[in-house]
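[1] this one's sequence-less:
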């Protein structure tokens, strides 16, 4: 393959990869609030499970 052709293909592929990286970055930023909501939800589930498990453990200790 001619070196100039190889270089042109390399530049085209690099441009495509940069565009994909930008698209991924934008998608990740828009997904961020949902991640916070998910973490908060699981934290509330964990707290609820701990509260539900506490009375049984306290009743077992005389």
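    In hand now; what should we look at? Since the structure is predicted, the reported quantities are computational estimates derived from the model, not experimental observations.

[2] C-alpha from now on. contacts and neighbour counts both.
    OK.

[3] Show me what whatever helix or strand residue 58 lives in is packed against.
    Using DSSP states H and E, residue 58 falls within helix 3-60. On a contact count with 3 or more Cα pairs under 8 Å, 6 or more residues apart in numbering; DSSP states H and E, helix 3-60 meets no helix or strand.

[4] Next up, a structure to set beside the first:
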């Protein structure tokens, strides 16, 4: 899975820690998602969608390997 979470976070001028606190996860979770080491749950993806005010598929997409 590919994502543009880091870009979306930068647009809102949020640190990893800021974003983590807003959606109730650890900074390490945000870091792992940004580095494609962790695939977020549906609930977490929806929280991000709500925060960014964008559909989930605007910042997450399937890669060729998915």
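    The structure has been received and is ready for your questions. Being a predicted model, the structure only gives us computed values, none of them experimental.

[5] Can you calculate the TM-score here?
    The TM-score (TM-score structural alignment, normalised by the length of structure 1) is 0.21; 15 aligned residues with a Cα RMSD of 2.1 Å.

[6] now the helix holding residue 58 of structure 1: how far from the chain's centre is it?
    Remark: helix 3-60 of structure 1 is offset 1 Å from the chain centroid, using Cα atoms, centre = their mean, to the nearest Å.

[7] quick one: the helices in structure 2?
    Assigned by DSSP state H, structure 2 shows helices spanning 5-11, 16-23, 27-34, 42-52.

[8] want to throw these into JSON lines with distance to residue 61 of structure 2?
    JSON lines is the format used below for the helices of structure 2 (distance: least, Cα to Cα, whole Å):
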{"stretch": "helix 5-11", "distance to residue 61 of structure 2": "11"}
{"stretch": "helix 16-23", "distance to residue 61 of structure 2": "20"}
{"stretch": "helix 27-34", "distance to residue 61 of structure 2": "13"}
{"stretch": "helix 42-52", "distance to residue 61 of structure 2": "12"}
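
[9] Distance to residue 60 of structure 2 and mean neighbour count added to those helices, as CSV?
    CSV is the format used below for those (distance: least, Cα to Cα, whole Å; neighbours: other Cα atoms under 10 Å):
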stretch, distance to residue 60 of structure 2, mean neighbour count
helix 5-11, 8, 15
helix 16-23, 16, 16
helix 27-34, 10, 17
helix 42-52, 9, 15
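
[10] How much space separates residue 40 of structure 1 from residue 58 of structure 1?
    In this view, residue 40 of structure 1 and residue 58 of structure 1 are 27 Å apart by Cα to Cα, to the nearest Å.

[11] Neighbour count for those two, which is higher?
    residue 40 (12 against 9; other Cα atoms under 10 Å).
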